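1. got a structure for you, letters missing:
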């Protein structure tokens, strides 16, 4: 993909607000929209893809690193705080999977009622872990503006640190999605 930042006429930054993205997208897409005189279907599609890529910090950081650094990708191990979340998530997801099987096989009103308290405990544990994951996400996202000054200054070590942030955000995003899916499964 072409440089999404350049397509939207945005500086290559780790931190972008929804307002910045929307304003840049609207400005760029007005002239390119296929319904406008001189509009360009391919450019319009590229602008849409650029917006989608830059919306999420996970994909934005990956794109930023790929487009603006020569740093090779490397595996990033979980730090202690993320490992603590993961150690809670694994068993909780296993418990949820086992519970969902029990819930599917429950056919009588009595058997379903007997599962209600277990479901409430499971739902509460998932929601609490989801809150912890969201807090960790927000902490990482709040750090992003500090990296923009270092990028602008041409500091080479910033890219390795951004890779670590991107990896942590990717883990958290995956875990967030897993929790949402299980909570939705409990609703059915």
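-> Arrived safely, thanks for sending. Here the structure is a predicted model, which is why all the values come from computation and not from measurement.
2. contacts, neighbours, all on C-alpha from now
-> Noted.
3. next SSE after the helix or strand containing residue 120?
-> Element membership for residue 120, per DSSP states H and E: helix 109-152. Where DSSP H and E defines the elements, the next helix or strand beyond helix 109-152 is helix 158-187.
4. how far off helix 109-152 does that following helix point, in degrees?
-> 160 degrees (axes from the mean of the first three to the mean of the last three Cα atoms, to 10 degrees).
5. report the buried residues of helix 158-187.
-> Within helix 158-187, the residues that count as buried by 16 or more other Cα atoms under 10 Å are 158-160, 162-173, 175-176, 178-179, 182-183, 186.
6. just stretch 141-153 next, same as before
-> For stretch 141-153, a neighbour-count test (16+ other Cα under 10 Å) marks 141, 144, 147-148, 151 as buried.
7. reformat these as a markdown table; add distance to residue 48.
-> Putting these into a markdown table (distance: Cα to Cα, whole Å) gives the following:
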| residue | distance to residue 48 |
| --- | --- |
| 141 | 23 |
| 144 | 23 |
| 147 | 26 |
| 148 | 24 |
| 151 | 25 |
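8. try this one next to it:
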């Protein structure tokens, strides 16, 4: 997994170098005049260094860490749809880079891998065991859970990391509390 992360870092650096196209004039301007530049001049130079993918990622990162919504009572199926949208919107774009899969696996009461009630679902992914306590990954997961918990007043979301062999399993559990279930803090996950 560490090789993959180093490759991602290398690709980011090479992308930046290619986007700037090693423009000697631009580099000289930054080197000599950076402290004298206005905010507008710095923005104009930055726009020559980055592409739209970079801007989109940074805007989504800003949204991710500053997002605030007022939760409302939702049908469970609507909550699931919104959660899937959130996972696909942010995962591997603003964070969670050490988590192995780009898409989260979904389990509900019809799944055979877990014994779930009709009012609960799991979203599952894996991470190398050596990376499961990575500070950035944990911050990303905590914020992700905060955002998902902002969706609905009647559904509680938690996550848990379980270890097995060289992998750790990240399981996000959503439970509909409309039936007044007092067991929202207990996530029992058998692997």
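-> Everything's here; your move. Every value quoted in this text rests on a predicted model; they were computed, and no experiment measured them.
9. TM-score for the pair, please.
-> Here the TM-score for the pair of chains, by TM-score structural alignment, normalised by the length of the first structure, is 0.24; 85 aligned residues with a Cα RMSD of 5.9 Å.
10. before we move on, which element is residue 65 of the second structure in?
-> Residue 65 of the second structure belongs to helix 52-66 when elements are defined using DSSP H and E.
11. could you say what helices and strands that helix packs with?
-> With contacts defined as 3 or more Cα pairs under 8 Å, 6 or more residues apart in numbering; DSSP states H and E, the secondary structure elements packing on helix 52-66 of the second structure are helix 76-90.
12. the helix it packs on: what's the following helix or strand?
-> Remark: after helix 76-90 of the second structure, the chain's next helix or strand is strand 105-107, criterion DSSP H and E.
13. just the buried residues of that following strand, please?
-> Under the neighbour-count rule (16+ other Cα under 10 Å), strand 105-107 of the second structure has residue 107 buried.
14. and the following helix or strand past that strand, what does it pack onto?
-> Scanning forward in sequence from strand 105-107 of the second structure by DSSP H and E, the next helix or strand is strand 120-128. Contact here means 3+ Cα pairs under 8 Å, 6+ apart; on that basis strand 120-128 of the second structure packs against strand 105-107, strand 167-176.
15. could you tell me the angle between strand 120-128 of the second structure and helix 76-90?
-> For strand 120-128 of the second structure against helix 76-90, the angle between stretch directions is 20 degrees (the same axes, to 10 degrees).
16. in the helix holding residue 65 of the second structure, what's buried?
-> Of the residues in helix 52-66 of the second structure, 57, 60-61, 64 count as buried by neighbour count, 16+ other Cα under 10 Å.
17. in the lengthiest helix in the second structure, what's buried?
-> Of all the elements of type helix in the second structure, the one with the most residues (DSSP state H) is helix 2-20. With burial defined by 16+ other Cα under 10 Å, the residues of helix 2-20 of the second structure counted as buried are 15-16, 20.
18. now for it, which elements pack on it?
-> helix 39-49.
19. how long is stretch 147-162 of the first structure end to end?
-> The distance separating the two terminal residues of stretch 147-162 of the first structure, taken as Cα to Cα, to the nearest Å, comes to 8 Å.
20. then stretch 149-158 of the first structure?
-> End-to-end distance (Cα to Cα), stretch 149-158 of the first structure: 10 Å.
21. skip the chain neighbours and tell me the closest residue to residue 126 of the first structure.
-> Ranked by Cα to Cα, 6 or more residues apart in numbering and with sequence neighbours excluded, the top spatial neighbour of residue 126 of the first structure is residue 179, at 6.4 Å.
22. quick one: contacts for the one you found?
-> The contact partners of residue 179 of the first structure, by Cα atoms under 8 Å, 6 or more residues apart in numbering, come to 93, 126-127, 130.
23. quickly note the distance from it to residue 125 of the first structure.
-> Remark: distance between residue 179 of the first structure and residue 125 of the first structure (Cα to Cα) = 10 Å.
24. what touches both of the two?
-> Between them, residue 179 of the first structure and residue 125 share no neighbouring residue, with contact defined by Cα under 8 Å, 6+ apart.
25. hang on, the earlier thing: helix 39-49 and the longest helix of the second structure, what's the angle between them?
-> Regarding helix 2-20 of the second structure and helix 39-49, their directions subtend 110 degrees when assessed with the same axes, to 10 degrees.
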